[in-house]
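Undergrad: Next come a sequence and a model predicted from it.
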Amino acid sequence: MSRTDYLTLGFDDSPGARTALRWALDEAGRTGAVLRLAFVLDAPAVPALMPYPIGWPDQAAMDVAVAVLDGVAEAAARSHPGVAITRAVLKGAPARVLEDLSRTSRLLVLGSHGHGGFTGMLLGSTGVSVSAHAHCPVVVVRREADPRGQVAVGLDGSPASRSALRFAVRAAVSRGVPLHAIRVWAPPAPLWQPPGFDPDAVLAAELAALGKDLAAYPEPQITAEVVAGHPAGVLVSAARHAQLVVVGSRGHGGFTGMLLGSVSQHLLHHAPCPVAVVREPAPSTPDVDH
């Protein structure tokens, strides 16, 4: 099956995973994707002096995971009868397994908190690794958002942000809602401002650059703004009026190092709506129609 067919959900039956499940079902229903439920069984945490649990996960653990996914799939078939669902119970480190599954996914969806193999996924190395290295866009669902809200996208003119813009446009069109595009620039401190520094001229240049990025998209309805400030705070504020906020994995200007630095961590921790992280596709990778 090609990568355009699967919407993969990392699922562990935690409350966070259940919230992400509802989002993923709605998204699969909108886009016609096959929802793949992936339950990853990792070794449980044990004290350093205790022996490693040999043979984990055992057949009993596998049977429990299969039963959980069977129940989820049956309930989903009733609530979303048009969505095709597949199930997979897998062994290994969650980050590595999910990154591998992303190779055959159009989208990878994660909840913000879990248990078992997904414990602390967003707050530790697993969530950062998945978002940084997945081969498809990753959506992290912290909480459910108002479906009437707009889609917001952070732009800085980098290739990654242009990929984010394409994703955001498709998301807004599929939902029938407006798109709000935001470009952030950080004014230099007064001590470091060059002679003749003109913030109005900088603002005009930023607006022109943003308009150029948006010119290729006659749909959906797009509003745009250039904001002087810190990207983390600006995007979290925009997310309060959004049902989805989209960012590129890496950029320049105000978004430099966003994925692995403080901005992305702040957004993933504090955005009041789902967050999509979109990597720039490799040159040999076709643009995913989503």
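TA: Yes, it's here.
Undergrad: Every contact and neighbour count from this point should use C-alpha atoms.
TA: Noted.
Undergrad: just the strands in the stretch 51-200 of the chain please.
TA: 85-91, 107-111, 138-141, 150-155, 179-185 (DSSP state E, counting those that start in this stretch).
Undergrad: Point out the one among those strands that comes closest to T126.
TA: With CA to CA, the closest approach to T126 among those belongs to strand 107-111: 11.1 Å.
Undergrad: could you say what helices and strands the closest one packs with?
TA: The elements that strand 107-111 packs onto, with contact taken as 3 or more CA pairs under 8 Å, 6 or more residues apart in numbering; DSSP states H and E, are strand 6-10, helix 15-31, strand 138-141.
Undergrad: same thing but at 10 Å, please
TA: Under the contact definition 3 or more CA pairs under 10 Å, 6 or more residues apart in numbering; DSSP states H and E, strand 107-111 sits against strand 6-10, helix 15-31, strand 34-41, helix 94-101, helix 125-133, strand 138-141, strand 275-278.
Undergrad: and it, how far from the chain's centre?
TA: Distance, stretch centre to chain centre, for strand 107-111: 7 Å (CA atoms, centre = their mean, to the nearest Å).
Undergrad: Check stretch 67-81 too.
TA: Stretch 67-81 sits 24 Å away from the centroid of its parent chain (CA atoms, centre = their mean).
Undergrad: take a look at this one as well, against the first:
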Amino acid sequence: MTAPGIVVGANGSATSTAAVRWAAAEAQLRGVGLDVVVAYQWRIPGRSFASRGELVRTTGAHVREILDAAVNEARSSAEGVPVRGAAIVGDPVPVLLEAATDADLLVVGGRGRGSPGPLLSPVTTQLAAYAPSSVAVVRPGWSSDRRTVVVGVTESPGASTTMGTAFEEANLRRPATLLAVTAQTGPDRVLDQLAPWRGKYPEVPVVCHVASGEPGAVLVEKSREAGLLVVGAGSHQDFEGLRLGPIRLHLLHHAECPVLIARDRR
């Protein structure tokens, strides 16, 4: 298969359906294709089977139902987007990491507020940390009517990639405002970081906000009225969780809009 622009993981849950819808809308904005990927094992929790043949037939039908529903959801959500579906045997993390090898963006679901268990599954955490591409984490309840893109501004080595991604996303969503939030630097330094991107995207209005509170809490607050929150990928530690850092993990758990972790593929 040729490389898609966007890959989205699906498993039949309400959370993954929200991710599929968002991924389809994003593919339409970018003018790229979408691959819907279902990772599965030869088993159905809570079910036993008399023979391997029965197991294969039942699991295959179950997986096909999930995949067909997700592909149909994507096509109905964003008319004209080329959508392909693939059901692949294996654990979700390695399957989706492999599927995203040449993609621009990997989209996965995060559990919604009020759902049982943690707001973010271990699968989502690992994909957000280790995907080779940028990753968007989407929960049910996202709204395309929100026209603000929030970006967390830092002086880290990946700051330029993060800022460029935020401007690109705001430009795709025009008319949209880019809200640049920082708690670690002064307004002059923020303006310096914004300058080259404002020149490239002159039609994107920008608002700067220098926060006095804890960065994670401030960005969560700003996410309540935003359509997208863009953050950097962070450091390259070898241990799950540390790679994302505590602020990014906090945002993935608690932000009230989709969170995009920006990575440079060049």
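TA: Great, that's in hand. On a predicted model such as this, the values are computed, not experimentally measured, just so you know.
Undergrad: circling back: just tell me which of the strands of the stretch 51-200 of the first structure ends up closest to D5 of the first structure.
TA: With respect to D5 of the first structure, and counting by CA to CA, the nearest of the strands of the stretch 51-200 of the first structure is strand 107-111 at 9.4 Å.
Undergrad: how close does that closest one sit to the second structure?
TA: Aligned to the second structure and superposed, strand 107-111 of the first structure gives a mean residue distance of 0.7 Å (mean CA distance after the TM-score superposition for the first structure).
Undergrad: The stretch 101-250 of the second structure: helices as residue ranges?
TA: Defined through DSSP state H, counting those that start in this stretch, the helices belonging to the stretch 101-250 of the second structure, from first to last, are 122-130, 159-172, 187-200, 215-223, 245-254.
Undergrad: would you turn those helices into JSON lines with distance to G31 of the second structure and mean neighbour count?
TA: Conversion of these to JSON lines gives the following (distance: least, CA to CA, whole Å; neighbours: other CA atoms under 10 Å):
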{"stretch": "helix 122-130", "distance to G31 of the second structure": "24", "mean neighbour count": "21"}
{"stretch": "helix 159-172", "distance to G31 of the second structure": "10", "mean neighbour count": "22"}
{"stretch": "helix 187-200", "distance to G31 of the second structure": "20", "mean neighbour count": "14"}
{"stretch": "helix 215-223", "distance to G31 of the second structure": "26", "mean neighbour count": "20"}
{"stretch": "helix 245-254", "distance to G31 of the second structure": "27", "mean neighbour count": "20"}
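Undergrad: So which of these is nearest T58 of the second structure?
TA: Across the helices of the stretch 101-250 of the second structure, the minimum distance to T58 of the second structure, taken as CA to CA, is reached by helix 122-130, at 24.7 Å.
Undergrad: What residues in the first structure pair up with the closest one?
TA: In the comparison with the first structure, helix 122-130 of the second structure aligns to the range 125-133 (TM-score structural alignment).
Undergrad: out of the helices of the stretch 101-250 of the second structure, nearest to G234 of the second structure?
TA: Among the helices of the stretch 101-250 of the second structure, helix 245-254 sits nearest to G234 of the second structure (CA to CA), with 6.7 Å.
Undergrad: Tell me which other helices or strands the closest one touches.
TA: Helix 245-254 of the second structure sits against helix 122-130, strand 134-138, helix 215-223, strand 228-232, strand 259-262, with contacts defined as 3+ CA pairs under 10 Å, 6+ apart.
Undergrad: Superpose on the first structure and give me the mean offset of that helix.
TA: Helix 245-254 of the second structure, aligned to the first structure and superposed, deviates on average by 1.9 Å (mean CA distance after the TM-score superposition for the first structure).
Undergrad: What residues in the first structure pair up with that helix?
TA: The aligned range for helix 245-254 of the second structure in the first structure is 261-270, by TM-score structural alignment.
Undergrad: ok now that stretch, how far from the chain's centre?
TA: 12 Å.
Undergrad: Same check on stretch 155-172 of the first structure?
TA: The chain centroid and the centroid of stretch 155-172 of the first structure are separated by 13 Å, computed with CA atoms, centre = their mean.
Undergrad: equivalent range in the second structure for it?
TA: Per the alignment by TM-score structural alignment, stretch 155-172 of the first structure matches residues 153-170 in the second structure.
Undergrad: what's the neighbour count on S13 of the second structure?
TA: The tally of other residues near S13 of the second structure (other CA atoms under 10 Å) stands at 13.
Undergrad: Kindly report the same for the one 4 residues further on.
TA: T17 of the second structure is flanked by 25 other residues according to other CA under 10 Å.
Undergrad: That one pairs with which position in the first structure?
TA: In the first structure, T17 of the second structure lands on R18 (TM-score structural alignment).
Undergrad: got a list of what its match touches?
TA: Each residue near R18 of the first structure by CA atoms under 10 Å, 6 or more residues apart in numbering is listed here: 11-12, 24, 72, 111, 114, 141.
Undergrad: run the last query once more with 8 Å
TA: By CA atoms under 8 Å, 6 or more residues apart in numbering, R18 of the first structure lies in contact with 11, 111.
Undergrad: where's it relative to T31 of the first structure, distance?
TA: Counting by CA to CA, to the nearest Å, the gap between R18 of the first structure and T31 of the first structure amounts to 20 Å.
Undergrad: swap in L210 of the first structure?
TA: Distance of L210 of the first structure to T31 of the first structure, given as CA to CA: 28 Å.
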